[in-house]
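>>> Structure here, sequence nowhere to be found:
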């Protein structure tokens, strides 16, 4: 592999693990890490399109990116948790969850895919979740998070179709990392089956292995950490 690798959300648990693993592997000419908490050229806020455009312009000055990973997501904050019932729906919170989980990654694709090579294998991957699968939803609840990840999955599918017209070897996918030991999952880890709570390093390495095995026909799909396709 060559060119540049880009990690969006590099200050988060799994994003930082992606960045560290890719730097250690040394397979790319340069590894760019962006995050809202970083300053200068490494600053990127998913709710601020200008910062996304600036980050893409910065990357475009060097080797073209052949791997872009959006390792971001929001499930809860200090004032909001995943909804258990319709009565808990809050329009402002729904808008924020969609802004970060769906709209932000789509805007990253908008600005970063045009600077990837027009030929050869490129991968754009966004972290999604199995609970965003409509066909797999048997329990309900978690309305905003489910809906935002379902929206992300649809955006991945439509972006993949368009990107294939530009480069028939481009791969645009959503990835389900499983339950990772991060702040996002912390309040809900009590229900995780033994052996199914992954530390961030393991989660990142598992997904990098999945990415390495992806082929052009896999574009537009959702895969879990074992490389198994999850139906939308």
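Thanks, I have it. Quantities reported herein were computed from a predicted structural model and do not represent experimental measurements.
>>> Only C-alpha atoms from now on, for both contacts and neighbour counts.
Noted.
>>> Okay, the most far-flung residue of the chain relative to its centre and residue 141: tell me how far apart.
Here the centre of the chain is the reference, and by Cα atoms, centre = their mean the most remote residue is residue 87, at 29.4 Å. For residue 87, the distance to residue 141 equals 11 Å [Cα to Cα, to the nearest Å].
>>> cool, and residue 211?
On the measure of Cα to Cα, residue 211 and residue 141 end up 30 Å apart.
>>> Can you give me the buried ones in whichever helix in the chain runs longest?
Longest helix of the chain, by residue count under DSSP state H: helix 143-166. Using 16 or more other Cα atoms under 10 Å as the test for burial, helix 143-166 gives 143-157, 159-161, 163-164.
>>> what does stretch 16-33 give?
16, 17, 18, 19, 20, 22, 23, 28, 30, 31, 32, 33.
>>> got these as a markdown table, with distance to residue 104 and secondary structure columns?
Below are the buried residues of stretch 16-33 laid out as a markdown table (distance: Cα to Cα, whole Å; DSSP: H, G, I helix; E, B strand; the rest coil):
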| residue | distance to residue 104 | secondary structure |
| --- | --- | --- |
| 16 | 18 | helix |
| 17 | 21 | helix |
| 18 | 19 | helix |
| 19 | 19 | helix |
| 20 | 23 | helix |
| 22 | 23 | helix |
| 23 | 25 | helix |
| 28 | 25 | coil |
| 30 | 23 | strand |
| 31 | 21 | strand |
| 32 | 18 | strand |
| 33 | 16 | strand |
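>>> Out of those residues, which comes closest to residue 51?
residue 33 (13.5 Å; Cα to Cα).
>>> if I pick the closest one, what's in contact with it?
Counting by Cα atoms under 8 Å, 6 or more residues apart in numbering, residue 33 makes contact with 6, 7, 8, 9, 10, 19, 42.
>>> here's the one I want to compare it with:
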């Protein structure tokens, strides 16, 4: 697992208290080549990705401690926020709910990229992966619905693509990618995962890490599924 990274690699998992994030952190802990696996979460560290001051403070606390992260895994994201539920029609569209979706699923990850991508090393391969969703693909959208969530994830994909171009100038060996985790057995899919085969979080984590391990050098800025296949924008 993660054989493409150096022996003794250092990883950071953001929102390691969630179903997928926790599973990714556990899988990395058990990787033979892993050195140190650090975790950030709202419950333990007070991280709020919608508050830039808190994101910056979390990054500052890590400044100078490490020789860069070889892997940063952002497992943030939400489908239901507060009492907001995914829209089934245009009539259900609410601007405040839409703004909350963008705050959590697009702006928050953008702030994480802004403040944590400087921890990627300049002289070796490293990966910053953020969880997106296949429903954020414009080309793959054939069902409609879920406008706010889809739009926020599509915005995240554009953020990843745009930021990756800048990242390549200073860290040419680093990869910034968006990942679709598939349907994973978490609290979210208890309500919205009917009709889909669900992966256990630990199995999903291993598949996601294997997909990252197999990324080619030209994967920077790409959108990938848990099996390593590319997803259209």
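Now that the structure is in, tell me what you want to look at. What you see is a predicted model; the values in this text were computed from it and never measured.
>>> For the contacts of residue 33 of structure 1, which single residue is the most surrounded?
Among these, the one with the most neighbours (other Cα atoms under 10 Å) is residue 8, at 30 neighbours.
>>> Would you check how far apart that one and residue 38 of structure 1 are?
11 Å.
>>> what sits in contact with each of those two?
residue 44.
>>> What segments of structure 2 are strands?
9-14, 34-40, 71-74, 126-131, 174-180, 223-225 (DSSP state E).
>>> is it possible to export those strands to TSV including distance to residue 116 of structure 2?
Listed next are those as TSV, based on distance: least, Cα to Cα, whole Å:
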stretch	distance to residue 116 of structure 2
strand 9-14	10
strand 34-40	12
strand 71-74	8
strand 126-131	9
strand 174-180	12
strand 223-225	20
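>>> so which of those strands gets nearest residue 137 of structure 2?
Closest among these, once you apply Cα to Cα, is strand 223-225, at 9.1 Å.
>>> What segments of structure 2 are helices?
19-29, 42-45, 52-62, 95-102, 108-116, 147-170, 187-192, 201-213.
>>> got the angle for the fifth one vs strand 126-131?
By that I understand helix 108-116 of structure 2. Computed by axes from the mean of the first three to the mean of the last three Cα atoms, to 10 degrees, the angle separating helix 108-116 of structure 2 from strand 126-131 equals 160 degrees.
>>> Isn't residue 8 of structure 2 up against residue 35?
Yes: with contacts defined as Cα atoms under 8 Å, residue 8 of structure 2 counts as touching residue 35 at a distance of 4.0 Å.
>>> who touches the most centrally placed residue in structure 2 in this structure?
Taking Cα atoms, centre = their mean, the centroid of structure 2 lies closest to residue 130, which sits 1.9 Å from it. Residues in contact with residue 130 of structure 2 (Cα under 8 Å, 6+ apart) are 73, 74, 75, 76, 109, 177, 178, 179.
>>> Show me which pair in those is furthest apart.
Farthest pair in those, by Cα to Cα: 76 and 177, 14.1 Å.
>>> circling back: who's more crowded, residue 211 and residue 141 of structure 1?
A direct count of neighbours by other Cα under 10 Å for residue 211 of structure 1 and residue 141 places residue 211 higher, at 20 against 15.
>>> what sits against that one?
Contacts of residue 211 of structure 1 by Cα under 8 Å, 6+ apart are residue 123.
>>> Please say which position in structure 2 it maps to.
Under the alignment (TM-score structural alignment), residue 211 of structure 1 pairs with residue 212 of structure 2.
>>> now that match: how far from residue 41 of structure 2?
22 Å.
>>> And for residue 160 of structure 2?
In terms of Cα to Cα, residue 160 of structure 2 sits 22 Å off from residue 41 of structure 2.
>>> Go ahead and confirm residue 52 of structure 2 touches residue 109.
No: the pair residue 52 of structure 2 and residue 109 does not pass the contact test of Cα under 8 Å, sitting 10.7 Å apart.
>>> So for the two, which sits in the more crowded spot?
residue 109 (25 against 17).
>>> what's the burial count for the aligned partner of residue 56 of structure 1 in structure 2?
Matched across to structure 2, residue 56 of structure 1 falls on residue 59, judged by TM-score structural alignment. By other Cα under 10 Å, the residues close to residue 59 of structure 2 number 16.
>>> same deal with residue 133 of structure 2?
Neighbour number of residue 133 of structure 2 under other Cα under 10 Å is 25.
>>> For residue 74 of structure 1, see how far away residue 93 of structure 1 is.
11 Å.
>>> Check residue 7 of structure 1 too.
From residue 7 of structure 1 to residue 74 of structure 1 the distance is 17 Å (Cα to Cα).
>>> just residue 90 of structure 1 next, same as before
15 Å.
>>> between the two, who's got more neighbours?
Using other Cα under 10 Å as the criterion, residue 90 of structure 1 and residue 74 rank with residue 74 on top: 18 against 12.
>>> so what corresponds to that one in structure 2?
So, by TM-score structural alignment, residue 74 of structure 1 is matched to residue 78.
>>> ok, now which ones touch that match?
101, 104, 105.
>>> which one among those residues gets closest to residue 137 of structure 2?
residue 105 (14.1 Å).
>>> check contacts around the equivalent of residue 33 of structure 2 over in structure 1.
Aligning on TM-score structural alignment places residue 33 of structure 2 opposite residue 27 in structure 1. If a contact means Cα under 8 Å, 6+ apart, then residue 27 of structure 1 has 1, 2 as its contacts.
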